[in-house]
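Participant: How does the following fold in three dimensions:
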Amino acid sequence: MMFNSNHVDIDILSTRAYNLRWATLPKGVIPLTAADPDFPVAPPIQKALKEYIDGGYLSYGPAEGLPQFKDAVARDYKIKNKVAYDSNCILPVDSAAFGIYLCCKALLKPGDEVIIFDPVDFLFKYSAEKVSAKTIAYQTPQKNDAFDFNELSSLINSKTKMICLCNPLNPTGKVFTREELLTLAEVVAKHKDIIVLSDEIWSDIIFNPNTFNAFANIGHVFDQTITVTGYSKSYGLAGLRIGSVLCPNEMIYNQVFESSLHQSTVHGTNVLGQIAATAALNDAQHWLSSFVAHLHKMRDLAVQKLNEMPGVSCKHPEGCYVLFPDITQTAYTATELHENLLEKARVAVVPGLPKWFGSAAEGNIRLSFATSEELLTEALDRIHNFLESHK
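Facilitator: Predicted coordinates:
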């Protein structure tokens, strides 16, 4: 088994895993924080990187990205999602996060309005506001219930230029059904000047019986859809900063490419990230299937344990490897629980604060379960023991 505690090297993680994880926390604290795996990357990725470095040259890559990477992305989306992207309209970027910002920079003007789901990861709001657009919150159901996109349509006006979709939805783990996406597509099709920016970085992390549907393959809105994805969640490549922007046509691609500054070498996407992601897409699919099977088991374990804790209620996420339990029946706010768990239980979690996930996140905490069963069990037992002794 490649996902047990023997495959988690805490000594190495403690020197390399930043962003609220092992390298930034006191020794003995278990981080269930940033959505980043505790496991080494797949052997085919390690092999590809080693072979490239052994070649001895780390030269400039092409401004528009390595052809083999762009081809691998297009092939992967066609096989998994039945979407035929032209590889010439795929731009490598140094993370999905930057891809989101880049699309906002390329397509929005000051005063434009952007509809953003609430709760959702903060990057949509951050990126839109960085280019002086106005964000409009669409309050979404908290319990994986069906979404009412007719309500969303009431938020659209002449200033609306973008709708930001995160599917699966971080932090709740909601996976949108095809029927829900069709309804959204019908709304979008009535407004030809609106772009849907679809963040699909979690699209590989889907738990049966749920299925993922790429928005570009829904209805007749391909030309109004830009897909952003990355390879950190599925393959553990966060440190290589690699993602991609999949554009529907040459016109939009050119706008995004011009905004990227890649052509001037002021900015660019590192070659090693593209080499690693190409190997991941071409040669690490068996590893990925095993990883998702492990995550499914960890999800079920964690949800069961959380629901046994006093004052905690947790739904099964349909995708992603994060949980978003409701803690409103405990004696703590999200910030208080985060602080107490860190100090007294030696477990780090992410509080559901508006700055991270929007106003609807209050009363929740987020936990990542992309670790071994042994570490996850220990962390959840620590949380349980703390809550039992502090009712």
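
Participant: CA atoms for contacts and neighbours, from now on please.
Facilitator: OK.

Participant: Surely residue 299 is in contact with residue 318?
Facilitator: No: look at residue 299 against residue 318 with Cα atoms under 8 Å: they stay out of range, at 9.6 Å.

Participant: ranges for the strands of the stretch 251-391 of the chain?
Facilitator: Counting by DSSP state E, counting those that start in this stretch, the stretch 251-391 of the chain has strands at residues 322-323, 347-348, 350-351, 365-368.

Participant: To residue 131, which of these lies closest?
Facilitator: The minimum distance between residue 131 and those falls on strand 350-351, with 27.0 Å, by Cα to Cα.

Participant: What helices and strands are in contact with the closest one?
Facilitator: helix 334-340, strand 365-368 (3 or more Cα pairs under 8 Å, 6 or more residues apart in numbering; DSSP states H and E).

Participant: next up, for comparison:
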Amino acid sequence: MAMLSAKVPGAVSLAWGLPSFRTPQYIREGVIERLNQDPDAGKYTLPDGLPEFRELVAAKHLAETGIQVSPDDNIMITAGNMQGLNTMFHTMLDPGDEIILTDPCFPSHIQQIILFNGKAVYWPLDEANNWRLNLETLPSLITDKTQAIVLVSPSNPTGKIFTKEELLLVGEIAFQHNIFVIIDDPYSSFTYENKEKFFNLASVKKYQEHIVYLHSFSKAYAMSGWRLGYMIMPQELKQEAIKVHDATMICAPRISQLAGIVALSSPSPHKEEYSSILAKRRALMAERLTNIPHIFSWQKPEGAYYMFPQIVTNHKNSTSFAIDLLNNAKVTVTPGSAFGPSGEHHVRMAYCVDEDTINIAFDRIENYFSIK
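Facilitator: I've put the predicted structure just below:
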């Protein structure tokens, strides 16, 4: 949809989850300083990343989860969570192996699993209860081919924050079946009034050998173009994953790792600022959606920065609806079908864009459906 939108003059986009924020000044300035001072700034790093960076990641993980991990044995620096997940799926999947994905889920998870001849197994969320985890159905999805369950909380595309009780049950089910839980975490900095609800399953020591935790700098640090993240995983799994990582890209870009060092060596006041701005944008989009109940039905997201409204106006499917909206109203949204079977008849709207873009988009939607 982003590529189609680029071909429509004057189109406004709610499709791409790209934060409108600029990379914080202290990170930009810190990188400039290191580029000027570090004679090795333009060179490769070790495949698993700069030791200084991995040590900072270990300290961050300990502060956030209470779990001690080894910078050498458990941590690998990645070019964002997508590259990290690509490496992980490549490492653990033989042809026909299965990965359980919440449904709806992030489309790239589906695509990557298929690329490695794996099978994406859909675990439908309970839409009637604001997309909660349906724990009763999970055990029946696990087979001798199952390698892992992937969780994103807050979720993309629904914005759902899964509860501690739910996540502990997922962890126990995975533990009992000797499979992994892969936690893809781009959005935990954006939980708004629901901070107390957020729980990181990687904080449970019992499940440490069954958890792969990935964190991205793209959203919380407005560093999507820097391509930077990290993975924390059991030692045996890292020994295999690093072979794939080294063979495909050698290492994450050193300049981005220097930026990560600056980011983790400093306070992060920008996170509260970003969260406050996003909360206002969420309220604006909620207000605009409330005004058009004949087009969309919606539920308030608890975190991340997406709305996932259901299309209630007459339509064939979410893809034709989105393309029609782009061509005729010059508004870009993402078809819900991209996010799995349960996403059909929905669209994803990102409120990480500025308020003017949100207002222009909804003005056009209202106008289009008033004359249609």
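
Participant: now what about the TM-score between them?
Facilitator: Overlay of the two chains. TM-score (TM-score structural alignment, normalised by the length of the second structure): 0.91; 366 aligned residues with a Cα RMSD of 2.2 Å.

Participant: Make CSV from the helices and strands packed on strand 350-351 of the first structure and add mean neighbour count to it.
Facilitator: Output for those, formatted as CSV (neighbours: other Cα atoms under 10 Å):
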stretch, mean neighbour count
helix 334-340, 19
strand 365-368, 24
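
Participant: In CSV, list those along with distance to residue 311 of the first structure.
Facilitator: Formatted as CSV, these follow (distance: least, Cα to Cα, whole Å):
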stretch, distance to residue 311 of the first structure
helix 334-340, 12
strand 365-368, 13
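
Participant: Which one of these lies nearest to residue 243 of the first structure?
Facilitator: Of all those, strand 365-368 sits nearest to residue 243 of the first structure, with 20.9 Å by Cα to Cα.

Participant: residue range for that closest one in the second structure?
Facilitator: Counting by TM-score structural alignment, strand 365-368 of the first structure pairs with residues 347-350 of the second structure.

Participant: that older thread, same list (the strands of the stretch 251-391 of the first structure) but as a markdown table, adding distance to residue 96 of the first structure.
Facilitator: Listed next are the strands of the stretch 251-391 of the first structure as a markdown table, based on distance: least, Cα to Cα, whole Å:
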| stretch | distance to residue 96 of the first structure |
| --- | --- |
| strand 322-323 | 18 |
| strand 347-348 | 25 |
| strand 350-351 | 21 |
| strand 365-368 | 19 |
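
Participant: which one of the ones you listed lies closest to residue 129 of the first structure?
Facilitator: So among those, strand 350-351 is nearest, using Cα to Cα, at 22.5 Å.

Participant: Now do the closest one: which range of the second structure does it align onto?
Facilitator: Using TM-score structural alignment, strand 350-351 of the first structure lines up with residues 334-335 of the second structure.

Participant: same thing with stretch 150-170 of the first structure?
Facilitator: Mapped onto the second structure using TM-score structural alignment, stretch 150-170 of the first structure spans residues 136-156.

Participant: Buried residues of that stretch, list them for me.
Facilitator: 138, 142, 145-156 (16 or more other Cα atoms under 10 Å).

Participant: What of stretch 177-196 of the second structure?
Facilitator: 177, 179-192.

Participant: about what we covered before: okay, the buried residues of stretch 136-156 of the second structure in a markdown table with secondary structure and distance to residue 351 of the second structure next?
Facilitator: What follows is those, written out as a markdown table (DSSP: H, G, I helix; E, B strand; the rest coil; distance: Cα to Cα, whole Å):
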| residue | secondary structure | distance to residue 351 of the second structure |
| --- | --- | --- |
| 138 | helix | 31 |
| 142 | coil | 35 |
| 145 | coil | 38 |
| 146 | strand | 35 |
| 147 | strand | 34 |
| 148 | strand | 31 |
| 149 | strand | 28 |
| 150 | strand | 24 |
| 151 | strand | 22 |
| 152 | coil | 18 |
| 153 | coil | 17 |
| 154 | coil | 14 |
| 155 | coil | 14 |
| 156 | coil | 12 |
